[in-house]
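Visitor: next comes the sequence, and after it the predicted model I'd like to discuss.
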Amino acid sequence: MNKTHKVIVIGGGYAGMLAANRLRMRDDVDVTLVNPRPAFVDRIRLHQFAAGTGEATVDFGTMLDDGVHLVVDTATRIDTAARAVRLASGRELGYDYVVYAVGSTAAAPAVPGAAEFAVPVAELESARRLRDELDALPPEAPVTVVGGGLTGIETAAELAERGRRVTLACGGTLAPSLSAGGRRYIAKWLSRHGVAVVEAAKVVEVRPDAVVFDDGTTRASALTVWSAGFAVPELAAASGLSTDDLGRLLTDETLTSVDDDRIVAAGDSAAPSGLPLRMSCQVAGPLGAQAADTVLSRIAGTEPPVLDVALVGSCVSLGRHAAVRQFARKDDTAQNFYVGGRLGAAYKELTYKLGVLKIRREARKPGSLRWVKGGRQVTGPVSAAAPATPTRTASPGR
């Protein structure tokens, strides 16, 4: 009798969904997807959802292979000795392999008052709260967005285009991952739409009705949005597995845990060789595919492929009618070339749609995903204590 291999995929984001569908390349693999929500969250649209200009959830039934079992629950511990995933409901799921794809969330702010009075936009629940609070505010009420990265820019731009009075507090350079030309384009767009950009000063306190900067100035803020930094869930550390300083699961270059070869990581929660790639939808899909390929290789008794993925730029929306498509080298360093305006917006909308379409295509035809390669080369052994040395610049976290 042929053995059925039980694989638990923890996390139904871009990486987890892609991995779950791809694992169906073999009929003898029983795949269970564990996710705390009953619908897929298209996170790159959360700023639209919060601003009231779009939706950010998709029915799982339209995206999963029919052979994938969905369990709506939260994993609380991976018991490696018993080979079981323990759930918040009290259930226990046995496994032969685990794909660890828990994703990322908003970083807990250390700034006084931020946890109490600022609203993050990194998850569906917080984005819904932000949407509700915006609906309760008069249009002229001042809103502050803290964080000058891509998420902060997109949120500020979406609100400004809706007629909100917005201050964008960068705490440093606006859009630091983009080229100088791309940054100038964004700065001009924000200025034309009335967004006050504060680059030099940092927010040191958030009050119910204001934000305080380190230069001593105070700005009125009826609502403060926090988009400064990302964190990851603590499941790996809670399960006794080795993690990096942020809590991402430490793996080798096949995405296999340095502690247990039956646990494979993907997406924002993976730290291959202690050198994680930038947190992004662009990376999550290929990492999910490679995690599935590693599991399938181990089942087949063959050597798993090493991580091979390149980042080729980023795209930041500026409301509904403009965006910047920043091109980059394969190591994720920005080139001095970007596309802006309506053409950039069309490109951005295409990336939105492709994120979901690639997962759906993998459900219809497991193994179909292809991606750009050649952006990462790591040499030397990896361990939890001594990560390998990259031969190229590692992609920064977002």
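Guide: Yes, it's here.
Visitor: alpha carbons only for contacts and neighbour counts from here, please
Guide: OK.
Visitor: quick one: the strands in the stretch 151-300 of the chain?
Guide: Ranges of strands in the stretch 151-300 of the chain, per DSSP state E, counting those that start in this stretch, are 165-169, 196-198, 203-207, 210-213, 218-220, 223-226, 230-231, 249-251, 263-265, 270-272.
Visitor: so which of those strands is the most surrounded?
Guide: Across the strands of the stretch 151-300 of the chain, the average number of neighbours (mean count of other CA atoms under 10 Å) peaks for strand 249-251, which reaches a mean of 32.
Visitor: give me the helices and strands touching that strand, please.
Guide: strand 263-265, strand 270-272 (3 or more CA pairs under 8 Å, 6 or more residues apart in numbering; DSSP states H and E).
Visitor: which residues does it contact?
Guide: Contact with strand 249-251 is made by 236-237, 241-244, 257-258, 264-265, 269-274, 384, as judged by CA atoms under 8 Å, 6 or more residues apart in numbering.
Visitor: hmm, try it at 6 Å
Guide: 242, 243, 257, 258, 270, 271, 272, 273, 274 (CA atoms under 6 Å, 6 or more residues apart in numbering).
Visitor: let's bring in a second one:
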Amino acid sequence: MTEHTTVVVIGGGYAGTLAANHLRLREDVDVTLVNPRPEFVERIRLHQFVAGTGTATVDYGSLLGEGVRLVVDSATYLDTTARTVQLASGRLLDYDYLIYAVGSTTGMPATVPGIEFAFPIAELEAAQRLRDALADLPTDAPVTVVGGGLTGTEVTAELADLGRPVTQVCGGALAPPLSEPGRRSVAKWLTRHGVTVLQDVAVTEIRPDEVVLTDGTTRPSALTIWTAGFGVPVLATASGLHTDALGRLLTDETLTSIDDDRVIAAGDAAAPSGRPLRMSCQAAAPLGAQAANTVLSRIAGTEPAVIDQGFTGSAISLGRRAGTLQLARRDDTSIDYHVGGRLGAALKEGACRLALWGIRREAAKPGSVFWTRGGRRSDQFEGAR
């Protein structure tokens, strides 16, 4: 009788779901996916969900391959000595290998007075609270979006497209991952739709009806949305594993924890060689496949490959009828070329659909996943195995 290997995947986002499907390349691997929700969350659509212009959840039944067991629960502690996962329900799961793919959350800084009055958006439950608050808000009430990144800009644009008065406080530059021409294009769209964009100024205090800025001025804000930065769940830190300053699991270039070669990380919560890739769906899914490959190599008794991954650019939606696709080199540095307007919107929508298509294809045919390579070389980093 063939001995089976038990693999537990913590986190059912883009990285974890892809990893779970990819592990089915071996028939003697039992795969359990642990996720706190019974549905997959398309985080790249949460701005649509908040604005009421789209949905952001998908049934796992259409995403997981045959044999992958879904456990709807939250992991609270990893005992790497006993090789068990403690769940919030009190249940224990045994594992031979564990893939740590817990993703990321909104970084809500406790040092900002009144931060409790702001609404985060990075998780479904937070997005639902924000959606409800917006539904109760008059359409002419002023809204402030804190954060000039791609998430903040998409939220700003989605609300402005509905006619809401929005101020976007960027802290630094608007949409920094874009090239200068790309940023100018986005800024023009926001201006045409009545958005006040404040660059090189930050929010120092949030009040129920206004925000205070670093220059000492205040602006009315009936509702404040916080998108400035990301955080990471504390599971790895609480379990005694080494993490970086943000809480991402420290690994080598094969995505293996520096503490335990039975623990492999993927997605936003992984920090290979202390140099994590950009937090994004574009990075997460390939990292999930490569984390699964590391597990499969260890089961087979072969040396795991170092990660080989590149980027193609960034895509951002501007409401439902416009968007910007920014092209980039494989090392994720932008070039002076972007596609905007309706074609940009169509390309962004295509990218969103492609993310789910890739997961479904991997469920139907394990090993079919593909990704851009060549953006990260193992000889750039210390600690590569």
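Guide: Thanks, I have the structure now. In this text, all values refer to a predicted model and were calculated from it rather than measured experimentally.
Visitor: hmm, back to that, indicate which one of the strands of the stretch 151-300 of structure 1 is closest to residue 80 of structure 1.
Guide: Proximity to residue 80 of structure 1 (CA to CA) singles out strand 263-265 among the strands of the stretch 151-300 of structure 1, at 8.8 Å.
Visitor: the closest one vs structure 2, average offset?
Guide: Here the mean offset of strand 263-265 of structure 1 against structure 2 after fitting is 0.4 Å, by mean CA distance after the TM-score superposition for structure 1.
Visitor: specify, as a residue range, where that strand falls in structure 2.
Guide: The aligned range for strand 263-265 of structure 1 in structure 2 is 263-265, by TM-score structural alignment.
Visitor: how far away from the center of its chain is the matching stretch?
Guide: 17 Å (CA atoms, centre = their mean, to the nearest Å).
Visitor: any chance of the helices and strands packed on strand 249-251 of structure 1 in JSON lines, with distance to residue 130 of structure 1 too?
Guide: Listed next are those as JSON lines, based on distance: least, CA to CA, whole Å:
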{"stretch": "strand 263-265", "distance to residue 130 of structure 1": "31"}
{"stretch": "strand 270-272", "distance to residue 130 of structure 1": "29"}
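Visitor: element containing residue 366 of structure 1?
Guide: Assignment of secondary structure by DSSP states H and E places residue 366 of structure 1 within no helix or strand.
Visitor: report the buried residues of the longest helix along structure 1.
Guide: Looking across structure 1 with DSSP state H, the single longest helix is helix 341-364. Of all the residues in helix 341-364 of structure 1, those buried under the rule 16 or more other CA atoms under 10 Å are 341, 344-349, 351-352, 355-356, 358-364.
Visitor: closest one to residue 180 of structure 1 among the helices and strands packed on strand 249-251 of structure 1?
Guide: strand 270-272 (29.3 Å).
Visitor: what about the closest one, how far off from structure 2?
Guide: Mean deviation of strand 270-272 of structure 1 relative to structure 2 after superposition (mean CA distance after the TM-score superposition for structure 1): 0.3 Å.
Visitor: helices or strands up against that strand?
Guide: Judged by 3 or more CA pairs under 6 Å, 6 or more residues apart in numbering; DSSP states H and E, strand 270-272 of structure 1 is in contact with strand 249-251.
Visitor: repeat that for 10 Å
Guide: Secondary-structure packing of strand 270-272 of structure 1 (3 or more CA pairs under 10 Å, 6 or more residues apart in numbering; DSSP states H and E): strand 249-251, strand 263-265.
Visitor: can I get those in TSV with distance to residue 176 of structure 1?
Guide: Output for these, formatted as TSV (distance: least, CA to CA, whole Å):
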stretch	distance to residue 176 of structure 1
strand 249-251	26
strand 263-265	28
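Visitor: the ones you listed: which one's closest to residue 7 of structure 1?
Guide: For those, the distance to residue 7 of structure 1 is smallest for strand 263-265, at 9.7 Å, taking CA to CA.
Visitor: ok, and what's touching the closest one?
Guide: 7-10, 15-16, 78, 80, 83, 95-102, 241, 248-252, 254-258, 270-272, 287-288, 290-292, 294-295 (CA atoms under 10 Å, 6 or more residues apart in numbering).
Visitor: among those, name the buried ones.
Guide: Counted by 16+ other CA under 10 Å, these give 7-10, 15-16, 78, 80, 83, 95-102, 241, 248-252, 254-258, 270-272, 287-288, 290-292, 294-295 as buried.
Visitor: show me the residues you listed that map onto helices.
Guide: Within those, residues falling in helices by DSSP H are 15, 16, 287, 288, 290, 291, 292, 294, 295.
Visitor: quick one, what contacts the residue lying closest to the fifth one once chain neighbours are set aside?
Guide: With CA to CA, 6 or more residues apart in numbering as the measure, residue 307 is the residue that lies nearest to residue 290 of structure 1, at 7.0 Å, once sequence neighbours are left out. With contact taken as CA under 10 Å, 6+ apart, residue 307 of structure 1 is in contact with 252-255, 272, 286-287, 290-291, 294, 373-378.
Visitor: what about residue 307 of structure 1, distance to residue 288 of structure 1?
Guide: Applying CA to CA, to the nearest Å, the value for residue 307 of structure 1 to residue 288 of structure 1 is 11 Å.
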